[in-house]
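Asker: structural data only, the sequence is not supplied:
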């Protein structure tokens, strides 16, 4: 996928902080990483060093299945470009705001299964999006 406008708009490059560099490196390899607290065992997204549930600094990376369900979505249009933003709840239990690719908006539904795909941003850094399966 060499285009940088899969949605008819630019995909902004993320700001990569050192504590989340493994997340972005994994995205470039086609993998979605999440964080789990080693103390309370809660999974969290967006990955960060400190657990947002118990404030522990003992967190570890693990590979997500990359699969989940659409929790909510909204389809928008800018000029001729139509795109869908969605909250996807991953099988691991966390939700993230993302884009849905390769789907006619009128065919999407709440609860529909989706899987992670990776698309290059303006600077080439892969970002996670989802597609139905």
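Answerer: Nice, I can see it. Predicted model, so just to flag it, every value in this text is computed and none were measured. Numbers count the residues shown, from 1 in each chain.
Asker: could you use CA atoms for every contact and neighbour count after this?
Answerer: Will do.
Asker: which stretches of this structure form strands?
Answerer: Assigned by DSSP state E, the strands in the chain fall at 33-37, 43-44, 59-63, 67-78, 81-90, 95-100, 113-120, 126-132.
Asker: which parts of the fourth one are buried?
Answerer: What that stands for is strand 67-78. Going by neighbour count (16 or more other CA atoms under 10 Å), the buried part of strand 67-78 is 67, 68, 69, 70, 71, 72, 73.
Asker: quick one on the thing from earlier: possible to save the strands of the chain as CSV with distance to residue 25?
Answerer: Supplementary listing: the strands of the chain in CSV, determined by distance: least, CA to CA, whole Å:
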stretch, distance to residue 25
strand 33-37, 10
strand 43-44, 18
strand 59-63, 12
strand 67-78, 19
strand 81-90, 20
strand 95-100, 18
strand 113-120, 12
strand 126-132, 9
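Asker: closest to residue 24 out of the ones you listed?
Answerer: Closest of the strands of the chain to residue 24 is strand 126-132, at 7.3 Å (criterion: CA to CA).
Asker: ok, structure two:
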């Protein structure tokens, strides 16, 4: 009898980020266990990843509203093994953020049998520790926190 391997995040020490003035508010919020998205302070358009200028109106004014943490799975891939980590199973995902229309976030779904992952499923944000004391937004199936 075989046991299924649940999807996980990469080990903390293997994930490193680099911030800049445009992306740092996102990472600072994540460090506080809050999910945010860049929103144009002029026209209200959301954008992820954050960019210095709004693609709709070209304004450089950015707001960072806190989101609920709810998401819907838009697309995914199951990865069995990773360089140097042959036994790891990852579910890499693109998620829609309903609180930020038009914004999508690339992340991972954790603590789930990859065979149970379905496009359109409801997800909830969680935060996984990574290097340098940062936290990475990851997602779980709603109701499985």
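Answerer: Yes, it's here. Note that the structure is a prediction, hence the values are computed from the model and not measured.
Asker: which one of the strands of the first structure lies nearest to residue 11 of the first structure?
Answerer: Set against residue 11 of the first structure and scored by CA to CA, the strands of the first structure come closest in strand 113-120, at 7.6 Å.
Asker: quick one: the closest one to the second structure mean distance?
Answerer: After superposition onto the second structure, the average distance of strand 113-120 of the first structure to its aligned residues comes to 0.8 Å, using mean CA distance after the TM-score superposition for the first structure.
Asker: ok so, going back, and of the strands of the first structure, who's closest to residue 10 of the first structure?
Answerer: For those, proximity to residue 10 of the first structure was assessed by CA to CA; strand 113-120 is nearest, at 10.0 Å.
Asker: which of the residues in the closest one are buried?
Answerer: Those would be 113, 114, 115, 116, 117, 118, 119, 120, for strand 113-120 of the first structure by 16+ other CA under 10 Å.
Asker: can you tell me which residues contact the aligned residue in the first structure for residue 42 of the second structure?
Answerer: If you follow residue 42 of the second structure across to the first structure using TM-score structural alignment, you land on residue 39. Contact analysis of residue 39 of the first structure by CA atoms under 8 Å, 6 or more residues apart in numbering lists 56, 58, 59.
Asker: next, the contact list for the aligned partner of the last one in the second structure, please.
Answerer: To tie it back to what came earlier, the one meant is residue 59 of the first structure. Aligned against the second structure by TM-score structural alignment, residue 59 of the first structure finds its counterpart in residue 62. Under the criterion of CA under 8 Å, 6+ apart, the neighbours of residue 62 of the second structure are 38, 39, 40, 41.
Asker: and of those, the nearest to residue 142 of the second structure?
Answerer: When these are ranked by distance to residue 142 of the second structure (CA to CA), residue 38 comes first, at 23.8 Å.
Asker: from residue 129 of the second structure, how far off is that closest one?
Answerer: Going from residue 38 of the second structure to residue 129 of the second structure by CA to CA, to the nearest Å gives 22 Å.
Asker: on that earlier part again, make a markdown table from the contacts of residue 39 of the first structure and add distance to residue 103 of the first structure to it.
Answerer: Output for these, formatted as a markdown table (distance: CA to CA, whole Å):
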| residue | distance to residue 103 of the first structure |
| --- | --- |
| 56 | 40 |
| 58 | 39 |
| 59 | 35 |
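Asker: ok, so of these, who is nearest residue 126 of the first structure?
Answerer: When the contacts of residue 39 of the first structure are compared for distance to residue 126 of the first structure (CA to CA), residue 59 comes out closest, at 23.6 Å.
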